[in-house]
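Participant: I would like to see how this sequence folds:
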Amino acid sequence: MVPAAWLVHAAAELLQEGGRDALSTRAVSAAAGVQAPTLDRTFGDKDGLLDAVATYGFKSYLEGKHALGETDDPVHDLRRGWDLHVEFCLHQPAFYMLMYGEPRVREARQEADRMLRRIVERIAEAGRLRVPVEQAAQLVHATGMGVILSFLASPPEQRDPDLITAAREHVIATITTGNADRASDIPSRAIALKAVLEKEPGDVLTPAEHAMLAEWLDRLAR
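Facilitator: As a prediction, the model looks like this:
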C-alpha cells in the first residue's frame, strides 16, 4: 500500500505549482502513481485529502512558530508572530489559501490559535492589554487573516505590503497600552489580574468566588 504521506506530498507539490484547482483526484493519482480508488481508501473523499494537505502545511507553519520562542517583551513577540504569518503567506500562498480560506476547522489550526492566545495572555499578564484576552486574540486573528486574504486576492500590481504592516500596527495599538509603566488604568489592571488568576488560581477562593471575581473583572475591563 502506498503510504498516506507520499500521497500528501504529491498533492502538496501540485498545490504549490497550480493552486487548489490543481488538486483533482485524477491529477493527484497520476502524480503519486496510483489509481484513484487508492485516494478514496486512504482519505475517504477529496475533502479528506484537502484536510490532510492543509494539515501538512500547518505542520511547517507551526514548526516556524515554535522556533520563534519567547522574549521578555510579549508585544514584540506578537509582532514577530505576525511577521512570520505574513512570510508564510507570501512564500506559500496556495497553502495559506487552503489553510485559512477553507471554512472547516482543523486541529492544527486550533493549535495556531492557542499559540496566539498565549501571546495575548502574556501581554495581559504584563498589564499591557486594553481589552479582554479573548476579544484581543480574535481581533488580531481576524485582522491578520483578513488583510492577508485581501492581499492575495488583489492583482499583483495592486498589492501593497505596507498595508499589512499598517494593519499590524493598528491592531497592536488598539489592543495594547504603550508600556507596562503606563498601564495604570482600571481596565488594564482588571485584565492583568484576571489573566494571572486564570494562570495560577490558587486555593484561596472557592470556584464560585473565582467565577464571581472573574465576572467583576470582566465588568471593570469593559
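Participant: CA only for contacts and neighbour counts going forward, please
Facilitator: Will do.
Participant: helices or strands up against the biggest helix by length in the chain?
Facilitator: Across the chain, the longest stretch assigned as helix under DSSP state H is helix 46-68. If you count contacts as 3 or more C-alpha pairs under 8 Å, 6 or more residues apart in numbering; DSSP states H and E, helix 46-68 packs onto helix 4-18, helix 36-43, helix 74-91, helix 93-101, helix 107-125.
Participant: which one of the ones you listed lies closest to Ala153?
Facilitator: Among those, the nearest to Ala153 by C-alpha to C-alpha is helix 93-101 (9.8 Å).
Participant: Other residues contacting that closest one?
Facilitator: Helix 93-101 has contacts (C-alpha atoms under 8 Å, 6 or more residues apart in numbering) with 15-16, 19-20, 50, 54-55, 57-58, 88-89, 109, 145, 149, 152.
Participant: Also stretch 131-143?
Facilitator: 116-117, 120-121, 124, 167-168, 171-172, 175-176, 187-188, 191, 195, 218, 221-222.
Participant: end-to-end on stretch 177-188?
Facilitator: Using C-alpha to C-alpha, to the nearest Å, the gap from the first to the last residue of stretch 177-188 comes to 8 Å.
Participant: Quick check: buried residues in that stretch?
Facilitator: By 16 or more other C-alpha atoms under 10 Å, the buried positions in stretch 177-188 come out as Thr177, Ala180, Ala183, Pro187, Ser188.
Participant: want to put them side by side, so please do this one too:
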Amino acid sequence: MSDTRQEILAATAALLEQVGAEQVSIRDVCQAAGVTAPTVYHHFGDKKELLEAVAAEGFRRYLATKRTRRPSADPLADLRRGWADHIGFGLQHPAFYRLMYGTPNAEERPSAQEGHRLLVGILDRLAEAGRLRMPPEQAAAMIHTASVGTTLRLLSTQKNPWAEGLADRMRDAVFNAVLRQPEQSGNDEPAVAELARALLATLSVGRAAGLTPGEHGILLELLAKLAP
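Facilitator: From the prediction side, this is the model:
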C-alpha cells in the first residue's frame, strides 16, 4: 500500500472519529491528509469507495493478528480470547469498527466472511469435543451478534456506570447459552435432552463412523426430536 494512500486512510479515520461519516467531505480529507482532490479520486474514486477502503483497512488490521495465531490445545480458551480481541479492537479503533460492522451489508464483505470462518473453526473443535449445545454455525451467529452488539453499545455509552463489565457479562451469557458445561448435572432439564443437543452439535461437523448417509440422517432426525 502506497504511503499516500495510507495517509489518506489514516486522515479519514481520524476525521470520522471527530465528526462521523455523514459529515466528512473529500475537501476535509484533502486538508487533513495534505493532498489534492484529484489525488483522493485517483486512489479511491469517490467518498463511498473511500469509506469502503477505510472499512477494508480496519478488517486488515483486525485479521492480521488472527491469521498468525495457531490454535491452542484448548478451544474454549481460543473462543474467550477471540471475544476479548473483538471487543478490544472495537474500543481501540472505533472509527474503523463502525464502518466494519455498523453499516448495511457489513457481513457480506470477504474480510467479514473470513472472520466468520475463523470463529466457526473454533466452534467446530468444541463441537467435536461434545461441548456445544447447537450446531457451530448457529452458535457462531449468536456469538457474533452478541459481540458486535456489545461493542457498538459500548462505543456509544462507555461512560455510563452500568457499562462497566458489560462485555464480560454478555460473554458469559452467550457462552452459557451455546456451550455445554462438563459439570452440568441435568437438574435444570432432562439429561437426555442435554446430551442429545451435544451429540447433534458434534455430528453436525462429521458423520458417525460406521453409519451410512441414510442412517446418519435418521440419527440426526431422532436427536432433533430429543433436543427441542
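Participant: TM-score of the superposition?
Facilitator: Once superposed, chain against chain, the TM-score is 0.81 (TM-score structural alignment, normalised by the length of structure 1); 217 aligned residues with a C-alpha RMSD of 3.2 Å.
Participant: picking that back up, tell me which of the contacts of helix 93-101 of structure 1 is nearest to Ala36 of structure 1?
Facilitator: Nearest to Ala36 of structure 1 among the contacts of helix 93-101 of structure 1, with distances taken as C-alpha to C-alpha, is Leu50, at 14.9 Å.
Participant: Please work out how many residues are found near the closest one.
Facilitator: 20 (other C-alpha atoms under 10 Å).
Participant: swap in His141 of structure 1?
Facilitator: 16.
Participant: Likewise for Arg168 of structure 1?
Facilitator: Neighbours of Arg168 of structure 1 under the rule other C-alpha under 10 Å: 20.
Participant: how about it, what's its partner in structure 2?
Facilitator: For Arg168 of structure 1, the aligned position in structure 2 is Arg171, judged by TM-score structural alignment.
Participant: unless I'm mixing things up, its match is touching Trp83, no?
Facilitator: Yes: counting by C-alpha atoms under 8 Å, Arg171 of structure 2 touches Trp83, with 7.4 Å between them.
Participant: shared neighbours of the two, which are they?
Facilitator: Jointly contacting Arg171 of structure 2 and Trp83 under the rule C-alpha under 8 Å, 6+ apart are Ser147.
Participant: export the buried residues of stretch 177-188 of structure 1 to a markdown table and tack on distance to Ala5 of structure 1?
Facilitator: A markdown table is the format used below for those (distance: C-alpha to C-alpha, whole Å):
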| residue | distance to Ala5 of structure 1 |
| --- | --- |
| Thr177 | 46 |
| Ala180 | 47 |
| Ala183 | 49 |
| Pro187 | 49 |
| Ser188 | 47 |
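Participant: among those residues, which are in helices?
Facilitator: Using DSSP H, these in helices are Pro187, Ser188.
Participant: can you tell me which two in the buried residues of stretch 177-188 of structure 1 are farthest apart?
Facilitator: Ala180 and Pro187, at 13.2 Å, using C-alpha to C-alpha across those.
Participant: hmm, back to that, nearest to Ala27 of structure 1 among the helices and strands packed on helix 46-68 of structure 1 would be which one?
Facilitator: Here helix 4-18 is closest among the helices and strands packed on helix 46-68 of structure 1 (C-alpha to C-alpha), at 8.1 Å.
Participant: quick one: the closest one to helix 93-101, angle?
Facilitator: Inter-element angle recorded for helix 4-18 of structure 1 and helix 93-101: 110 degrees (by axes from the mean of the first three to the mean of the last three C-alpha atoms, to 10 degrees).
Participant: mean shift of helix 4-18 of structure 1 relative to structure 2?
Facilitator: Mean deviation of helix 4-18 of structure 1 relative to structure 2 after superposition (mean C-alpha distance after the TM-score superposition for structure 1): 3.6 Å.
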